[in-house]
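[1] What follows is a predicted structure for the sequence shown.
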Amino acid sequence: ETPALVPVATQAVVKTLTSEEARAAKCQILIANTFHLRLKPGEKIIKSSGGLHKFMNWQRPLMTDSGGFQVFSLGFGHDLGVGKVLGFFPGPSFAKASEGKRNIVIDKNAQPKEIKITSQGMHFKSPITGEKLFIGPKESIKIQEDLGADIIFAFDECTPPFSTFDYVKKAVKRTHDWARICVDSKKSRQVLFGIVQGSKFQELRSESAKYINSLGFDGFGIGGDLGETKKDMAKILSWIIPDLDEKKPRHMLGIGRLDDMENIVKSGIDLFDCTVPTHYARRGIAFVNSGLPAESTELAEKARKLDLNKLMFLKDKKPLDSKCSCFVCQNYKRNYITHLLKAKEITAMRLLTFHNLYFFNTFVETLRQKIKNNQI
């Protein structure tokens, strides 16, 4: 059912949970990471095990990304100290993350230090072994076919947030060329999504949406820099969505904060992947129903977070969330989870990860119900 959150299973696992637990947390679909699975254990191992579904014992739908963003992270992302926080996750964290970097310019002929980007693909070194590797559109499709997910993505170039118009134009041309090669290279019956790029430039976003839509993809991904604020993100989506076939699913790559969800669904997004519920859980943060009115979406999100690392919770005998029906809230108290965190027990991360995913998926259920009730 859509709209739906797509939790991240980078290494063919939702960190700290079994596949059975991910199902119990209401996860309908997961996204695994092509780049990391290529490095270890390797797509051949997974293919010989019957594909990702059998390898990880997951019978529900699966996605794999193209690997393009991870290669970007080794390149400009590494060089500039930027990634999903800066420019890819709009919000108040942008200003802090961009301190001292506003004067950086990625011009038309720029190349990252550790990778080489060509019209054929990207040359880079394995971060594990140092081995020289290459991945291009054909290679990405072949790896994803061997992995065997239900939905796969075309290989694209994810541009850094400081890129000039000329650099992004060049990168969009590469992304479009690679998209066409991906369509021609795919031999399997897997569903293939094309990715719209173009950074914060309306002309390039619109051009990319129209071109990717023309190639006959089964669905679409929206990636890259989405501006510095939530208003920027909404504006960029308004440039893209009208040019995409409304009968095909649209996936927002790397966006899925609670206070983003309703707005991006209203914009026409069906699917969105995000590490927020699992990332925060491993740092001792639980999302809860605050029940409090908030003056802004930022305050609303802050009000929904509990930092269980704080000692005051050792005296708190309430469940994480009295309104939540997950097994964690039905069986464990805040003081116990705080104790586990202080004792550095892995079970704390497991309990918080399960709860956060259940909470996020339940929140998305309410959005689906609002659509049925014509409230969105």
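    All right, it came through fine.

[2] C-alpha from now on. contacts and neighbour counts both.
    Noted.

[3] How far away from the center of its chain is stretch 124-133?
    Its chain's C-alpha centre and that of stretch 124-133 lie 24 Å apart, by Cα atoms, centre = their mean, to the nearest Å.

[4] Quick check: end-to-end length of that stretch?
    5 Å (Cα to Cα, to the nearest Å).

[5] Please identify the buried residues of that stretch?
    residue 124 (16 or more other Cα atoms under 10 Å).

[6] Outside of it itself, list whatever touches it.
    Outside stretch 124-133, the residues within contact range by Cα atoms under 8 Å, 6 or more residues apart in numbering are 39, 71, 114-116, 123, 134.

[7] and with 10 Å instead?
    Residues from elsewhere that reach stretch 124-133 (Cα atoms under 10 Å, 6 or more residues apart in numbering): 36, 39-40, 71, 74-75, 113-117, 122-123, 134-135.

[8] which of these tops the neighbour count?
    Most neighbours among the contacts of stretch 124-133, by other Cα atoms under 10 Å: residue 71, with 26 neighbours.

[9] Report all helices and strands that the host helix or strand of that residue contacts.
    Using DSSP states H and E, residue 71 sits in helix 68-74. Other helices and strands packing on helix 68-74, by 3 or more Cα pairs under 10 Å, 6 or more residues apart in numbering; DSSP states H and E, are helix 34-39, helix 76-80, strand 116-117, strand 122-125, strand 132-135.

[10] Can you add distance to residue 173 and give those back as JSON lines?
    Below are those laid out as JSON lines (distance: least, Cα to Cα, whole Å):
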{"stretch": "helix 34-39", "distance to residue 173": "22"}
{"stretch": "helix 76-80", "distance to residue 173": "18"}
{"stretch": "strand 116-117", "distance to residue 173": "13"}
{"stretch": "strand 122-125", "distance to residue 173": "15"}
{"stretch": "strand 132-135", "distance to residue 173": "17"}
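
[11] put this beside the first:
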Amino acid sequence: MSHRCSHSHARCGSFHTPHGVVDTPRFMPVGTLATVKGVTPEQLRATKAQMVLANTYHLHLQPGEQVVAEAGGLHRFMGWSGPLLTDSGGFQVFSLGAINTINDDGVVFRSPRDGARITLTPERSMEIQMALGADVAMAFDQCPPYPASETDVAEANRRTHRWLERCIAHHSRPDQALFGIVQGGTHAHLREESARAVAAMGLPGIAIGGVSVGEPVEAMHRIVRQVTPLLPDDRPRYLMGVGSYREMAIAVAQGIDLFDCVLPTRLGRHGTALVGGERWNLRNARFRHDHTPLDPSCPCPACAHHSRAYLHHLIRSEELLGRILLSLHNLTQLLRFTSAMAQAIREGCFSEDFAPWEQGSPAAHTW
């Protein structure tokens, strides 16, 4: 880590991948099916995105990892030259699939596309991710739902840790880092057990999973406060599925480095813009005659070239351009926010500038 906050656990630094350096703390856009929805790779680069996510489960179903491998790997297939991370598919299997069987070997489920019977094991997840060729692969884990009984979460922990051992044994691509995932639901002792077990594996990075799955947001903050000190200090720490201003600021203060979330593009597709920590519905009539930019300090195309009135018109008219522009704006906002946190850590003013978020009030707009 290059700098640390003297009043919190916030830190900034970087980690190197075969396709470039990722500066932390950093938001990572989600490109589930090898595309960030509605955004071209060139537009994505202009947002200052560094690392992008894709999903093993969805890419295995369509177009299939063989097709991606034939194209020369995921970077070439999707036209993204920067770092990539693939989620293992564990969360999607347990949240989206019609599951037939869960046992110590793996999961058998029905494809939501054609009903085909598919078996996904730790070894199979590694094979798919190695074929896809992202810079970072995630271990296959069992993500328990919320709420879940202590007995069920303990069983999911046991499988997650055993599956991680199998992922490590099967993973053999030297140019691809393998990250483990901490589970444990909202049970403090199970979270600690999982954190210690995953940290002991000596992996190049660790994620905190099983959050933002319906639990109270304060429970998520408690989990982060509890788990992060148990993770290696010299490796990236990744909080999965989180991408709101307040939650990222609080997590960075606890020492988290990486985030991902579908929120910015999902909001954009529904006509909502992130502005100064708030969510603005551009369908609202108050924007009809407002010819000022969304955010005069924002360099995105929506703010640099268009007015609130024009964006309102596009959204009310159901024009694709409006959704694209708001998606680009929202991505730019979250990337600027995490970059601003890194700059504040370097300058020694993180706690002063971003502490208001912990009290539930947005900090001054400085990004």
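    Arrived safely. Here the structure is a predicted model, which means the values were calculated and not measured.

[12] quick one on the thing from earlier: what's the closest of the helices and strands packed on helix 68-74 of structure 1 to residue 286 of structure 1?
    Checking these against residue 286 of structure 1 by Cα to Cα gives helix 34-39 as the closest, at 27.4 Å.

[13] The closest one vs structure 2, average offset?
    For helix 34-39 of structure 1, the mean deviation from structure 2 after alignment is 0.5 Å (mean Cα distance after the TM-score superposition for structure 1).

[14] Which part of structure 2 matches the helix or strand following that helix?
    Sequence order places helix 43-48 as the next helix or strand after helix 34-39 of structure 1, per DSSP H and E. Mapped onto structure 2 with TM-score structural alignment as the criterion, helix 43-48 of structure 1 occupies residues 65-70.

[15] Also stretch 152-168 of structure 1?
    Aligned by TM-score structural alignment, stretch 152-168 of structure 1 falls on residues 137-153 of structure 2.

[16] Mind listing what's buried along the matching stretch?
    Within stretch 137-153 of structure 2, the residues scored as buried using 16+ other Cα under 10 Å are 137-146, 153.

[17] Which pair of these spans the longest distance?
    Spatial extent of the buried residues of stretch 137-153 of structure 2 (Cα to Cα) is set by the pair 137 and 146 at 25.0 Å.

[18] Just the endpoints, please. Distance across the match of stretch 152-168 of structure 1?
    Stretch 137-153 of structure 2 has an end-to-end distance of 24 Å (criterion: Cα to Cα).

[19] Over to stretch 30-49 of structure 2?
    Distance between the two ends of stretch 30-49 of structure 2: 11 Å, counting by Cα to Cα.

[20] can you count the residues close to residue 186 of structure 2?
    Neighbours around residue 186 of structure 2, by other Cα under 10 Å: 22.

[21] A helix includes residue 340 of structure 2, no?
    Yes: Residue 340 of structure 2 forms part of a helix when assessed by DSSP: H, G, I helix; E, B strand; the rest coil.

[22] element containing the closest residue to residue 36 of structure 1 other than its chain neighbours, please.
    Counting by Cα to Cα, 6 or more residues apart in numbering, residue 36 of structure 1 lies nearest to residue 11, which is 6.6 Å off, once chain neighbours are set aside. Under the criterion DSSP H and E, no helix or strand holds residue 11 of structure 1.

[23] corresponding residue for residue 11 of structure 1 in structure 2?
    Checking TM-score structural alignment: residue 11 of structure 1 goes with residue 33.

[24] show me what contacts that match?
    By Cα under 10 Å, 6+ apart, the contact set of residue 33 of structure 2 is 53-63, 78.

[25] Recalculate using a threshold of 7 Å.
    Residues in contact with residue 33 of structure 2, defined by Cα atoms under 7 Å, 6 or more residues apart in numbering, are 54-55, 58-59.

[26] Now stretch 18-36 of structure 1: buried residues?
    So stretch 18-36 of structure 1, judged by 16+ other Cα under 10 Å, has buried residues 19, 22-23, 25-36.

[27] Among those, which lie within helices?
    Secondary structure from DSSP state H places 19, 22-23, 34-36 of these in helices.

[28] Pull the most distant pair out of those.
    Greatest spacing in those, by Cα to Cα: 23 and 35 (24.4 Å).

[29] Show me where the stretch 251-367 of structure 2 has its strands.
    Applying DSSP state E, counting those that start in this stretch to the stretch 251-367 of structure 2 gives strands spanning 258-261, 272-275, 278-281.

[30] Residue 131 of structure 2: which of these is closest?
    With Cα to Cα as the measure, strand 258-261 is the member of these nearest residue 131 of structure 2 (22.5 Å).

[31] roughly how far is the closest one from the heart of the chain?
    3 Å.

[32] Do I have it right that residue 192 of structure 1 meets residue 150?
    No: if you go by Cα atoms under 7 Å, residue 192 of structure 1 and residue 150 don't touch, sitting 8.7 Å apart.

[33] what's the matching residue for residue 49 of structure 2 over in structure 1?
    Structural alignment (TM-score structural alignment) places residue 49 of structure 2 against residue 27 in structure 1.
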